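In: below are the sequence and a predicted model; questions follow.
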Amino acid sequence: MFTTRPTLQGTFGMVSTTHWLASQSAMAVLEEDGNAYDAAVAAGFVLHVVEPHLNGPAGEVPILLAPAGGAVQVLCGQGPAPAGASIAHYRSLGLDAVPGTGPLAAAVPGAFDAWMVLLRDHGTRSLAEVLKYAIGYAADGHPPVENVGAAVTAVRELFEKEWPTSAAVYLPDGRPPRAGDLFRNPALAATWRRLVTEAEAEAQSDADAEAKGGVGAAGSAGGARSRRVREIEAARRIWREGFIADALIRQSGRPTLDTSGSAHVGTLTHADLAAFHAHYEAPATYDWNGWTLCKAGPWSQGPSLLQQLALLPGPDELPAPGSTEYVHLLIEGCKLAMADREAWYGDATDVPLAALLSPEYSAARRTLIGERASYELRPGSPDGRAPRLCAAATAGIADGYAMGTPQPGVGEPTVARDGRTRGDTCHLDVVDRWGNMVAATPSGGWLQSNPVVPELGFPLGTRLQMTWLEPGLPASLTPGRRPRTTLTPSLALCDGVPVLAFGTPGGDQQDQWQLHFFLGVALREQVRGTLDLQGAIDAPHWHNDSFTSSFFPRGMRPGSVTVEDRIGADVIDGLRARGHHVTVGGPWSEGRLCAVARDPRTGILSAAANPRGMQGYAVGR
């Protein structure tokens, strides 16, 4: 089939990210003998600079990693709700929902610490070596993509009237960043330079003190590694307890106009920052037709992709890919999985994940998929337990399709002049010549989500908007618990060996587009001896909004389906005949997938990136 680009192949290293500068920075790290994890950290910090409307250092990132010869792990960079972020506190402010912007919506920042833990435990490069690319683009400038300027333009009035620290960074000379110009963020560059300087000094001081005590050998390879680890640990401490922590807490305490229409202060404290540490978890997994798909646990929406796979009939029983029957089947299965997400997923110990993925439960749920589009939110009863839905979901069912008109899923946030946003995300995948593989989906800390912290050059996040101010729900706002996130990178094993890392931005749409991609890879013939990654990315995609949105103002559109027009008039007509409310988007309006792969038989590496949005690129050799 025709593809927009080739699936890249090589044996040295492959990178795919949502921005070409991040991809090439990661590749530069590989060329300097860094590994996949060094490269991923460098790319992650570059994405903070070049896609500030989609992610930032005070946001969050789930990371899936498959060390060569080791087991797949999840590194959780999702911070919890602060200790003071209780339902009672928000209700006392007269709120019935967590605002979509402002410090009240800020969880404990998690991204920075996750990147540092990845670098410490699996990388080989120093803090300065991985940060130099981000520092260079922030200090010397980079040509911004058009969507940065569009996001700033949409909130210009808010910045000028209410968030002057953001105007100082994103309205230089009184105008938004423009494609073709150089855009700089000197405050951010200064933050990372100071961090590196202080971390190096602290690490050297510790090493000197240790040497005086007669411990260690400063000139040995082990001593060099120890200094590297010391620098990273010092950087983590500075983030949690030093000048960065001080600035974040000051910002949280500044009254800020948010989507409620009032100014509020946040709940974040020094104790919250000091207590957070990124940590490892075992992945949630599901076996399908020789593949094992690995996702983060039900504190993310990741298991919804596993449930969608479990709801499918056997590969030999699937309708022809791309047909009306195929698209209808995937849409209806997605509705059932996302209904279970709403009823059961959250940061809790009693999520019945094994039951949700069991063959018996999946078989019973599969019988609910009929020939017509469903307009109901239908969670199941795993282990006989009764589901409980939030009030917004119940209202959404009652209001039906009148909730609103679906929009093409271009993957960029929509931003209104009053500061309301639907946040979006970045993604990166890396595989190196040793077989190390990583997939990460950084998000949050968007430039339009909170005012820029003037001393630092970046804002706080707003992930708490995904929680409910109703007690007793899996995703209720609870101090110390992680908000259920939409961020959901993927790793896939074939016959038990890591083969494929992939993911996409897109909020609630991520595990819809990833299912289409994964099936496109798993069911399609190989190209030149490797997986047809680019063909699966370029194929027409779609999404539905028949469940409660994770983002403020939390609407839902039962029966909605949004498709790329390339899907074909016959499929569009067929879906409408089955009762779907179809919105036809542009030919390249759905999905922003990235992917890398490794053939364990030959060691051949491959990569592909999404052409939609005109900024995602794969590189490698």
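Out: All right, it came through fine. Numbering: from 1, shown residues only.

In: C-alpha only now, for contacts and for neighbours.
Out: Noted.

In: which residues in the stretch 151-300 of the chain form strands?
Out: Taking DSSP state E, counting those that start in this stretch to define them, one finds strands in the stretch 151-300 of the chain at 256-257, 263-264, 279-281, 284-288, 291-295.

In: any idea how far the last one is from the middle of the chain?
Out: Read it as strand 291-295. Relative to the centre of its chain, strand 291-295 is centred 18 Å away, using Cα atoms, centre = their mean, to the nearest Å.

In: take this one as well and set it beside the first:
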Amino acid sequence: MSWTFAPSRVSTRSVFTTRPTLQGTHGMVSSTHWLASATAMAVLEDDGNAFDAAVAAGFVLHVVEPHLNGPAGEVPIILAPAGQPPRVLCGQGPAPAGATVSHYTSLGLDLVPGTGPLAAAVPGAFDAWMLLLRDHGTKTLAQVLRYAIGYAEHGHPAVERIGAAIAAVRDLFEREWTSSAEVYLRGGRPPRPGELLRNPALAATWRRVIAEAEAAGPGRETQIDAARRIWREGFIAEAIAAAAARPTMDTSGERHAGTLTAGDLAAFEAQYEDPVTYDWRGWTVAKCGLWSQGPAFLQQLALLPEDLEYGTPDYLHTLVEGTKLAMADREAWYGDNTDIAPETLLSREYNDARRALIGADASTELRPGAPGGRQPRLSKQAELSIGGAVPPPPAAGTGEPTVAKDGATRGDTCHLDVADRWGNLVAATPSGGWLQSNPVIPALGFPLGTRLQMAWLDEGLPNSLVPGRRPRTTLSPSMALRDGVPVMAFGTPGGDQQDQWSVQFFLAVALRENVRGGPDLQGAIDAPNWHTDSFPSSFYPRAMQPGSVTVESRIGDAAIAGLRRRGHDVTVAGPWSEGRLCAVARDPETGVLSAAANPRGMQGYAAGR
């Protein structure tokens, strides 16, 4: 196997890159923050494997990107141990037992709030990281947590966007969420860029977990399982359940208690699953199942015609329209409560019929398909969004946290990928539990998440709010294989944009020339990107913008004019505003590893040697 891959029509234009694609043979890391990448590399240098490195970096991301994720959030992981096929490790928790549609509608709600304990699913990230470490890592709990403890206890230089996110919710923190103000408004103001930001309560939480786990007995696995029990049934579970029961101001403008209980926490365990896969021109792409939006990536590939030339106006138009069709299916058919098989949505017959809907002009309709003759049904709120009754939110740029005028907050996501010298690959997308989701739990140093906001309060939909069911998430790591061998792990933050930006990155790798005998990861990340909001958002208040497409200005005047001629409602954004990809790769023939990271946002970095 080699990276050489020559489809019939390939653009050979040279592409300016902001950084080189890193290459080496020892280990490669890419993440959305340089301190997480450096942490993962330190673990690899200490003879840890890719899974040890990913866990250590994941906990560091909780500290250094608190506006994007936290310990009480969630994380889907795709892992491929050396010589084995990829597997999904699901760290997405379900709706609590008390989270029924009738309970929420009895409170006068037609949507799950975007903040507050009513929006909290069962936290899934901690158990997933622990399971990854126990089953596939080599390091102890104390060895992987020491990096996060150090940054939380001694501080890390705050990036500019942390301060901006805190400033946006400052009034809420000072009036209502005072425990958050104590952590993030020390001195009465947000941290300045480069100012050390500390979270001693979080450091103390992890120190106590280590101490109690080590007291449970000798042995790495014994201590990791003890830590899992502490989270589910010990002091952490007690503090989480008490916080969920406390009435809290949320985006409804009212104070509500949540539904999450100690019983919900005790019942949850992360789980392994088979990925959903699709074969495309010699590649196989593996994604999480229909409880995520991951299969929308695969549907976009399935909708592409054979003779499309990369980068042309026809290419852009066709890909935008295919994205709309895939995301329309996401709205109608995806969820943890669906009985549609992914294979049905990815079948040749189904996609040939769907592809025929792509015409010469842009569509402004939401057009879900009817797989097997079954008629789609949408939520009432989606219908309102389609009709324009829900005003679109302000542009969110690269998916960073946004705050509406009514105080509604939305966070974003992190991503990390690791490849090691033994052939292990892992991609993970941590999210949720960000600082603007819920008040900080004083005894723990972190807040609850808000993932239930993605479930509908309509009965009988695949993504209806149902106790024990996972809300359909936007979190979507990716892994690509050649000839059945995992060779590339990648992903991005960005909510609904994740499986738009990731597709464009993948196509830029697959349909362009390679560099230095490996994939041009950095060139593919740096290539001009775009997204469409022509479907209901997964985030409160669930708006959509029919016919829209937002492009980076670097895409060029000809491409912009071509899209507008076809009827697209084009917004020209900044030259580096779309996409936040991370990627690593491994050539199984040579052992050469590659990595690259997104320059947008000034936080993502790759490291390796």
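Out: Perfect, I can see it now. A quick note: this is a predicted structure, and the numbers were derived from the prediction, not measured.

In: hmm, back to that, relative to Ile331 of the first structure, which of the strands of the stretch 151-300 of the first structure is closest?
Out: strand 284-288 (18.7 Å; Cα to Cα).

In: go through the strands of the stretch 151-300 of the first structure and pick out the most buried.
Out: Neighbour counts (mean count of other Cα atoms under 10 Å) averaged over each of those peak at strand 291-295, with a mean of 24.

In: quick one: the helix or strand following that strand aligns where in the second structure?
Out: Using DSSP states H and E, the helix or strand that follows strand 291-295 of the first structure in sequence is helix 303-310. Mapped onto the second structure using TM-score structural alignment, helix 303-310 of the first structure spans residues 295-302.

In: now stretch 50-58 of the first structure
Out: Stretch 50-58 of the first structure covers residues 64-72 of the second structure once aligned (TM-score structural alignment).

In: first-to-last residue distance for that stretch?
Out: Using Cα to Cα, to the nearest Å, the end-to-end distance of stretch 64-72 of the second structure comes to 15 Å.

In: next: stretch 417-436 of the second structure.
Out: Stretch 417-436 of the second structure: ends 26 Å apart by Cα to Cα.

In: quick one, which of the strands of the stretch 151-300 of the first structure gets closest to Pro474 of the first structure.
Out: Per Cα to Cα, nearest to Pro474 of the first structure of these: strand 284-288, 17.6 Å.

In: residue contacts, the counterpart of Thr21 of the second structure in the first structure?
Out: The alignment partner of Thr21 of the second structure in the first structure, by TM-score structural alignment, is Thr7. Applying Cα atoms under 8 Å, 6 or more residues apart in numbering to Thr7 of the first structure gives the contacts Asp532, Leu533, Gln534, Gly535, Ser606, Ala607, Ala608.

In: same question for Asp110 of the second structure.
Out: For Asp110 of the second structure, the contact set (Cα under 8 Å, 6+ apart) comprises Tyr104, Gln381, Leu457.

In: quick one: map the first one onto the first structure.
Out: In the first structure, the position corresponding to Tyr104 of the second structure is occupied by Tyr90, as judged by TM-score structural alignment.

In: show me what contacts that match?
Out: Contacts of Tyr90 of the first structure by Cα under 8 Å, 6+ apart are Asp96, Val98, Leu469.

In: just the ones of these in helices?
Out: Among the contacts of Tyr90 of the first structure, no member is found in helices (DSSP state H).

In: in a markdown table: those, plus distance to Arg528 of the first structure.
Out: As requested, the contacts of Tyr90 of the first structure are exported to a markdown table (distance: Cα to Cα, whole Å):
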| residue | distance to Arg528 of the first structure |
| --- | --- |
| Asp96 | 56 |
| Val98 | 51 |
| Leu469 | 53 |
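
In: which member of the residues you listed is positioned nearest Ala68 of the first structure?
Out: Within those, the smallest distance to Ala68 of the first structure is 41.9 Å, found for Val98 (Cα to Cα).

In: quick one: the closest one and Ser476 touch, right?
Out: No - applying Cα atoms under 8 Å, one finds Val98 of the first structure not in contact with Ser476, separated by 10.7 Å.

In: need the overlap of contacts for the two.
Out: Joint contacts of Val98 of the first structure and Ser476 (Cα under 8 Å, 6+ apart) are Thr467, Trp468, Leu469.

In: for Gly261 of the first structure, state which of the residues you listed is nearest.
Out: Using Cα to Cα, Leu469 is the member of these that lies nearest Gly261 of the first structure, at 17.8 Å.

In: wait, what's in contact with the closest residue to Gly84 of the first structure other than its chain neighbours?
Out: Distances taken as Cα to Cα, 6 or more residues apart in numbering put Thr267 closest to Gly84 of the first structure, at 5.4 Å, once the chain neighbours are dropped. By Cα under 8 Å, 6+ apart, Thr267 of the first structure lies in contact with Pro82, Ala83, Gly84, Ala85, Pro103, Leu104, Ser252, Gly253.

In: what residues in the first structure pair up with stretch 177-194 of the second structure?
Out: Per the alignment by TM-score structural alignment, stretch 177-194 of the second structure matches residues 163-180 in the first structure.

In: what lies in contact with the matching stretch?
Out: Residues outside stretch 163-180 of the first structure that contact it (Cα under 8 Å, 6+ apart) are 143-146, 148-149, 152-153, 156, 159-160, 183, 185, 256, 447, 451-454, 457.
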